[in-house]
Each structure stands twice: as structure tokens, then as C-alpha cells.
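[1] Mind looking at a prediction? Sequence and model below.
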Amino acid sequence: MRTVIAGGAGQIAQRLERLLRSRGDTPLGLIRSPQKADLVQEAGAEPLVCDLESASVEEVSELLRGADAAVFAAGAGPGSGEARKETVDRAAAELFTDASARAGVRRLLVVSAMGVDGEPPAEADPVFATYLRAKGAADAAVRARTDLDWTILRPGRLTDDPGTGRVELAAHTGRSEVTRDDVAAVLLALLDEPLSVGHTLELVNGDVPVAEAVAAAVR
């Protein structure tokens, strides 16, 4: 399987790239900065340099052409301001979605966040509120697509603890933590599960093995 991952040098993306490579797949990591190519290569993926904040849909679709699946795991990052929440977390996600469809890549996974469907809490930090609105708008745009086999994954608070291979995965889980290792493992399992198409799922640490959790969540 040939899979293009936006945000290819990110922590979840690198973990997913290693998992894909370890089973003989061909992962490709889409990165904004050429300086991060080494990170992608070390994870076993081929780096593709492309700035999703300035690229056209045609340019991105050319990079996606021939892929079997696409994963949007990019983000503006915790140190960015409101403007980049809009240009990356919303606009880049929508661009990547459009480019996937244009390139004929039907299978799309999106890494989103919890709590993005409604209006942010009144007490929320303005930058975080903008982030939630941007993610919510991007998710809504993805869910409106009938020409893509999409799945949206909404992890809880991310940690760097070692993965356990056991999670809770459902339409609604309640807020909790989840390891980045386990997020990557769930993404891999979702890629392989046709019944996950059209589902928006929340993910936290739990007691159910990943394969069983995925199967149960999409029944």
C-alpha cells in the first residue's frame, strides 16, 4: 500500500510511517521544510516537500497521484497563533482533502481533536478556541464529501508514554489521555478496515486490544 501522510515529520506521522514500512508498505511523508527530510527518511518514508499553506490543489494532487490512501496528520502546532490555526488546521486540511479526491485517492484518514463540533467554551483561550473552530470546520468539510472513503479520528490528550496496544475507541469516549504510539496503531488498523469508512471516532487509552476496538467501533 502506498500512503501519503501530510505532516510527515510529526510525531504521530513518524510512528505511522514506521508501522507501514515494517509491514512492507510504501509511506510518503509530506513536509513543509526540506530540513525535516531526514526525520521522514529515518522513519522509513520518502519525503515529499510541499507547503500546504501556499500550494495549489493541482500541485498537491500531483504528489498524491498513484497513492492508495492519504492521511492528514498535520497541525500548526502549540506555539502557533490564530492565523496559522486557520491556514493549517482548516485550510490545509480542506486542500489536502480536495487534492485527494482530484488525484483519485478515495481512502482518507484525518487526525482531528475532541470537542470540535460545537462552539468552544466561553472560558477557552482565544487561540485554542480558534483551533477548535478550525478543526471543526475541516471535519465538517470532510464529512460532506461523498467522493471519498473518509474516517476521522479524534484522539484525547496525547502523551509520549509507551503504547499499550489497548484503547477505547467509540463515537464518544469522554476525555482522557492516549499515547501517540497507540494513535498510530489505531490509524494503521483503520486503514485496513473498510467498515470504518464514514465514521468519526474518539480515542483514549483503554483495555481493549486495538484490532478488537476497531472492529467493535465500526459495527
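    Perfect, thanks for sending it.
[2] make it CA atoms for all contacts and neighbour counts henceforth
    Will do.
[3] can you give me the strands for the chain?
    Under the criterion DSSP state E, the chain contains strands at 2-6, 26-31, 46-49, 69-72, 107-111, 149-155, 157-159, 166-170, 177-179, 200-205, 208-209.
[4] what's the spacing between the spatially closest residue to Pro155 that is not a sequence neighbour and Lys36?
    Here the nearest residue to Pro155 in space, its sequence neighbours aside, is Leu203; by CA to CA, 6 or more residues apart in numbering that works out to 4.5 Å. Remark: distance between Leu203 and Lys36 (CA to CA, to the nearest Å) = 28 Å.
[5] These two: which is more packed in?
    Of the pair Leu203 and Lys36, Leu203 is the one with more neighbours under other CA atoms under 10 Å, namely 29 against 16.
[6] Now do the contacts for that one.
    Shown in contact with Leu203 (CA atoms under 8 Å, 6 or more residues apart in numbering): 153-156, 167-170, 173, 178, 183.
[7] Structure two is appended below for comparative analysis:
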Amino acid sequence: MSQVFIVGAAGKVGRSLVEQASARGHRVLALHRAQEQAAELTALGARPVQGDLLQLDVAALAALMKGCDVVVFSAGAGGKGGASMTDAIDGRGLELAVAAAQAAAVPRFLLVSAFPEAGRGKHLSDTFENYMVVKKRADVHLAESALDWVILRPGTLTDEPGTGRVRAGLAIPYGNIARADVAATLLALIEHPQLRRCIIELTEGETPVFDALQALSPA
């Protein structure tokens, strides 16, 4: 079993991953900002770790990550606080987590990013345009690191129950995906680390999660 450090554990994808990974016997350290989030994360099976990406430095975050096998970064401003908060969480927060993982000698890093077509055909706000720019910059930053990374780009996130079936590929048509199935895909990437240093697009589909990822694994 793995020791998993989740940045953004109090978010919807993060909470689902906490629950699923804990149920599989993994030891989950759940980074959260607000004290009141600790009880729910504990109930889901995690060891809560309080910390704020806006205040932690590399050394402090690395100390929290020490001994972990994989970092999952699912944090995001979620449109709150405008462009400046997106820059801080989705941008500098990711860079902080990458540096901390390297300092703590955590080998593997999974990033929940954004599907490139997320805003196509829509009238986008300046804030959303900035969000997409920051997400791409974060992808580039991680991809240029020495970590064993995977960037997961889910389609439009929904709160529908997970089906355990997805469509995954290096380039696929845009679509929706349940947050629970994003978490299930992250769990599969934790448990089957053969997929590495690649970008995977993800939507709802007909293929069981493990089989969908297995099809992408090197022969």
C-alpha cells in the first residue's frame, strides 16, 4: 500500500479520492486549510494535515510530505477570488508543491489539470481565460520537472454517481466526467505506476477505469 499526500483534499475530487484510497488500504495524508474540514476528512479515512498553500514555504510543505510515495494535486481556486487567487493556488501553489515533493524525495506526482477544449464555443470571462493560461503553465512546469508525473485532464466535472467506466486517451473528444470517476482514475494511477510522464484526457465512457489506463501503458 502507498502513502498518499493529497493537496486539495477538502475539494470534491479530493474528498472522493480520500474515501476511495482509504477504503483500499492506502495511508492518506489530507492537506486542508480550514480547521473545520478536519473532522470530515478523518471520517473519510484520512489523517488531516492542516496547511495553507498561500502561507507554506517549500521547506514546511516538504516536511509534511516526507515519507510519502505520491503527491496528488487537486487544489484549485474554483473561480473564487478572481485571477489573483487562481494565480496563487493553481499556479504558484502547484509550483510550491512540485518543489516540496522534490525536496522531500517523493517520487511520483499526479496533477488534476483542465481539458484544453473546456471553454471552446463559449463566451469566456477574462477570469476563465486566465484560468486556462495558468493551468497550461502549471502543466508545463510539472512536465519540465524530474518527477515521475502524470497530468490528468478531465472534461466538465459533474456530481453524478461514478460508474467506474471512462474514456481515457492522449487526445479524445471533449465530454463530461463524474468527480468520483476522476478520483477512481487517480487511485488507479496510484496503484499502477507503469503510466508515467504522460498527459491523459478523461471523460465518461464505457471502459472500466483500470482497463482504460492499461490500454495506454507501454507494451
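    Perfect, thanks for sending it. Quantities reported herein were computed from a predicted structural model and do not represent experimental measurements.
[8] Please work out the TM-score for the two chains.
    Superposed pair, TM-score by TM-score structural alignment, normalised by the length of structure 1: 0.94. Supporting alignment: 217 aligned residues with a CA RMSD of 1.8 Å.
[9] Just give me the closest of the contacts of Leu203 of structure 1 to Glu42 of structure 1.
    The nearest member of those to Glu42 of structure 1, counting by CA to CA, is Val183 at 19.6 Å.
[10] measure Thr179 of structure 1 to Gly8 of structure 1 for me?
    Between Thr179 of structure 1 and Gly8 of structure 1 the computed distance is 18 Å (CA to CA).
[11] Spatially central residue in structure 1, please.
    Val111 (2.7 Å; CA atoms, centre = their mean).
[12] close enough to count as contact, it and Ile152?
    Yes: assessed by CA atoms under 8 Å, Val111 of structure 1 is found in contact with Ile152 at 6.2 Å.
[13] Spatially nearest residue to the residue mapped onto Ala105 of structure 2 from structure 1, not counting backbone neighbours?
    Matched to structure 1 by TM-score structural alignment, Ala105 of structure 2 sits across from Gly104. Nearest non-adjacent residue to Gly104 of structure 1, counting by CA to CA, 6+ apart: Arg65, 7.0 Å away.
[14] Check Arg106 of structure 1 too.
    Spatial nearest neighbour of Arg106 of structure 1, chain neighbours left out: Leu148 (4.5 Å); criterion: CA to CA, 6+ apart.
[15] can you pull the contacts of that neighbour?
    By CA under 8 Å, 6+ apart, Leu148 of structure 1 lies in contact with 101, 105-108.
[16] what do you get for Val167 of structure 1?
    By CA under 8 Å, 6+ apart, the contact set of Val167 of structure 1 is 178, 182, 203-210, 213.
[17] Quick check: closest non-adjacent residue to it.
    Per CA to CA, 6+ apart, closest to Val167 of structure 1 is Gly206, 3.7 Å.
[18] Go ahead and confirm Ala92 of structure 1 touches Cys50.
    No: in this structure Ala92 of structure 1 lies outside contact range of Cys50 using CA under 8 Å: 11.2 Å.
[19] More neighbours: which of these two?
    Shown here are Ala92 of structure 1 and Cys50; by other CA under 10 Å, Ala92 has more neighbours (26 against 20).
[20] The nearest residue to the more buried one once chain neighbours are set aside: what's it in contact with?
    Leaving aside its sequence neighbours, Ala92 of structure 1 sits nearest to Leu52 (CA to CA, 6+ apart; 5.4 Å). Neighbour list for Leu52 of structure 1: 32, 60, 88, 92, 95-96 [criterion: CA under 8 Å, 6+ apart].
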